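Q: would you be able to build a 3D model of this:
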Amino acid sequence: MERGMRVGILYSGGKDSNITMYKVYLQGYEIACLITIIPASDESMLFHYPNAAYTSIQAECLQLPLISSTSDGEASLEELLIKARERFGIDGVVSGAIASRYQYERFTSIASRVGLKHIAPCYGEDQYMHMQELLANNFSVMITSVSAYGLDASMLGRVIDAKLLSRLRDLSIKYGFNLSFEGGEAETFVLDMPLFRKRISVDGYRVHWDGVRGHIEFMDLSIKDKLVTLSSR
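A: Down below sits the predicted model:
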């Protein structure tokens, strides 16, 4: 670990990019910016789709600069990483890869091509422990899409708590899906976490369900004050 290294966070707005950011913060890295690729479709194997367009609201809560682009290609990510390196002086890029060797190796390769170090503090973690860590650190994580057998429309819009996590664990064992959702079984959106200076309130959303999979469409989001925040980043 290179304490004090300036890094950019590959940021989708979901639980993995947020817990990853929190981990590198605790490890002493200097978080310089957020980097978001908004996929052109939901078929991307590298980038998360459903609510990436709302990362600007999370960036406001984090009080961090955000650079973004709409694309599915690695070339666009390379361009963003170069821009982040030149604009913010980053030496490394942080991803939320957990169990996917494909994601880990692709991000490592892309970062290397533009002269950056790839950091993935969650890679190889036990998936259940990873999910428990979110709860232990007071992350507010909403499920925004589901697309795996065993997950139905009742999950959409729910904030993960201990009871729901236990249910998800049982379902993942029964139906064989990835508990941390890294295979796209579900997507999440973080409403609050320790590094947020303010929190996000979901004041309205619409459910889209086709009988097999679905997602929520945010209709009204607002930013609220927090009673307790970390005093410095």
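Q: only C-alpha atoms for contact and neighbour calcs from this point on.
A: Will do.
Q: ranges for the strands of this structure?
A: With strands called from DSSP state E, the chain shows them at 6-10, 30-38, 66-70, 92-94, 117-119, 140-146, 186-192, 198-209, 214-225.
Q: Ser100 contacts Glu182, doesn't it?
A: Yes - applying Cα atoms under 8 Å, one finds Ser100 in contact with Glu182, separated by 7.1 Å.
Q: between the two, which is the more surrounded one?
A: Glu182 (20 against 14; other Cα atoms under 10 Å).
Q: about what we covered before: just put the strands of the chain in a markdown table and tack on mean neighbour count.
A: Output for the strands of the chain, formatted as a markdown table (neighbours: other Cα atoms under 10 Å):
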| stretch | mean neighbour count |
| --- | --- |
| strand 6-10 | 25 |
| strand 30-38 | 23 |
| strand 66-70 | 18 |
| strand 92-94 | 25 |
| strand 117-119 | 21 |
| strand 140-146 | 23 |
| strand 186-192 | 25 |
| strand 198-209 | 15 |
| strand 214-225 | 15 |
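Q: can I get those in TSV with distance to Pro50?
A: Listed next are those as TSV, based on distance: least, Cα to Cα, whole Å:
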stretch	distance to Pro50
strand 6-10	16
strand 30-38	9
strand 66-70	13
strand 92-94	21
strand 117-119	24
strand 140-146	7
strand 186-192	7
strand 198-209	12
strand 214-225	7
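Q: list the contacts of the closest residue in space to Pro65 that isn't next to it in sequence.
A: Of all residues not flanking Pro65 in the chain, Cys33 sits nearest, at 5.1 Å (Cα to Cα, 6 or more residues apart in numbering). In this structure, Cys33 makes contact with Val7, Gly8, Ile9, Leu64, Pro65, Leu66, Ile67, Ala84, Phe88, judged by Cα atoms under 8 Å, 6 or more residues apart in numbering.
Q: to compare with the earlier structure, here is another sequence to fold:
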Amino acid sequence: MNKRIALSWSGGKDCCMALDTLISQGFEVVSLVTTVPKELGRTFGHGERTEMIKLQGEALSIPVHFIECTYENYTNQFVKAVQILKNQFNITGIAYGDLYLDEHRDWGEKVASAAGIDALYPLWMKKEEALQSLERFVHSGYEAIVIRVREDVLDDTWLGRIIDKSFLDDVQETSICPMGESGEYHTFVYDGPLFTKRIQLENGELIQLETTKKLEFKNFQLIE
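A: Below you'll find the predicted structure:
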């Protein structure tokens, strides 16, 4: 069976754990797929700059395929891009890091079906299992930092926090999903078992993005 696949990639902990899981299951992830809106010039997922995503791809030795789209043609452009990857890399599936939101899974499965490939959800779980999932990440060896928070649920003191035991303890004192599945917070993974190089982040600056706040790093580079 051909196990060459693409992975929808935001740069955060969920897609990173999906990557780790897929590789442990024998899949070959040949491309990371990231959507970039023409209107903003940042990724749709986390509002991250494309340079940061490129660094992750380089550190993981997996090429990144950016899908340029608008809010109006998002799905159509995604399907077209996946079809191109299917022809170019002979992929048979696309994987997503979603955990339990049915509407996200429905969309991903429709996109895959339209492109003539399979949809994979290696992290799929019950909502009640989210805390265990976060605990697994904390002990996975991957290192991630909180780069964006939703203002209505978390204040900016959460920005810049590392996803560690302290974070695990503190997030349980809030009312949010421990994994931030509804966008309560977003992360950026900068090192871990599959990384050949570490991404060094320096000089973080707080910026406002609509209803969220983000930590923007002025300096970033790959180090051995």
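Q: care to give me the TM-score?
A: Scored against TM-score structural alignment, normalised by the length of the second structure, the superposed chains reach a TM-score of 0.89; 216 aligned residues with a Cα RMSD of 2.1 Å.
Q: so Arg198 of the second structure touches Val189, yeah?
A: No - in this structure, Arg198 of the second structure is not within contact of Val189 by Cα under 8 Å, at 9.6 Å.
Q: translate Ser68 of the first structure into the numbering of the second structure.
A: By TM-score structural alignment, Ser68 of the first structure lines up with Phe66 in the second structure.
Q: same deal with Ala153 of the first structure?
A: Superposed on the second structure with TM-score structural alignment, Ala153 of the first structure falls opposite Asp156.
Q: wait, doesn't that match sit right on Val146?
A: No - at 10.0 Å, Asp156 of the second structure does not count as touching Val146 under the criterion of Cα under 8 Å.
Q: what sits in contact with each of these two?
A: With Cα under 8 Å, 6+ apart, Asp156 of the second structure and Val146 have no common neighbours.
Q: the residue lying closest to Ala40 of the first structure once chain neighbours are set aside: what's it in contact with?
A: In space, and not counting its chain neighbours, Ala40 of the first structure is closest to Ser71: 5.3 Å by Cα to Cα, 6+ apart. Neighbouring residues of Ser71 of the first structure by Cα under 8 Å, 6+ apart: Ile37, Ile38, Pro39, Ala40.
Q: these two touch, right, the third one and Thr70?
A: Spelled out, it's Pro39 of the first structure. Yes - with contact defined as Cα under 8 Å, Pro39 of the first structure reaches Thr70; the gap is 5.7 Å.
Q: excluding residues flanking it in the chain, which one is nearest Gly116 of the second structure?
A: In space, and not counting its chain neighbours, Gly116 of the second structure is closest to Gln83: 7.7 Å by Cα to Cα, 6+ apart.
Q: in this structure that neighbour contacts Asp118, no?
A: No - counting by Cα under 8 Å, Gln83 of the second structure sits too far from Asp118 to count as a contact (11.9 Å).
Q: identify the residue nearest the equivalent of Lys54 of the second structure over in the first structure in space, chain neighbours excluded?
A: Taking TM-score structural alignment, Lys54 of the second structure has Ser56 as its aligned residue in the first structure. The spatially closest residue to Ser56 of the first structure, leaving aside those adjacent along the chain, is Leu66, at 6.9 Å (Cα to Cα, 6+ apart).
Q: so the aligned residue in the second structure for the residue nearest to Pro65 of the first structure versus Gln83 of the second structure, what's the distance?
A: Aligned by TM-score structural alignment, Cys33 of the first structure pairs with Ser31 of the second structure. For Ser31 of the second structure, the distance to Gln83 of the second structure (Cα to Cα, to the nearest Å) stands at 13 Å.
Q: same check on Ile199 of the second structure?
A: Computed as Cα to Cα, the Ile199 of the second structure to Gln83 of the second structure distance reads 31 Å.
Q: also Arg150 of the second structure?
A: To Gln83 of the second structure, Arg150 of the second structure is 34 Å away according to Cα to Cα.
Q: over to Thr35 of the second structure?
A: 15 Å.
Q: next one: Pro37 of the second structure
A: Distance of Pro37 of the second structure to Gln83 of the second structure, given as Cα to Cα: 19 Å.
Q: look up the closest residue to Tyr147 of the first structure, ignoring the ones flanking it.
A: Quick fix: residue 147 of the first structure reads Ser, not Tyr. Nearest residue to Ser147 of the first structure, sequence neighbours excluded (Cα to Cα, 6+ apart): Arg213, at 4.5 Å.
Q: understood, closing this out.
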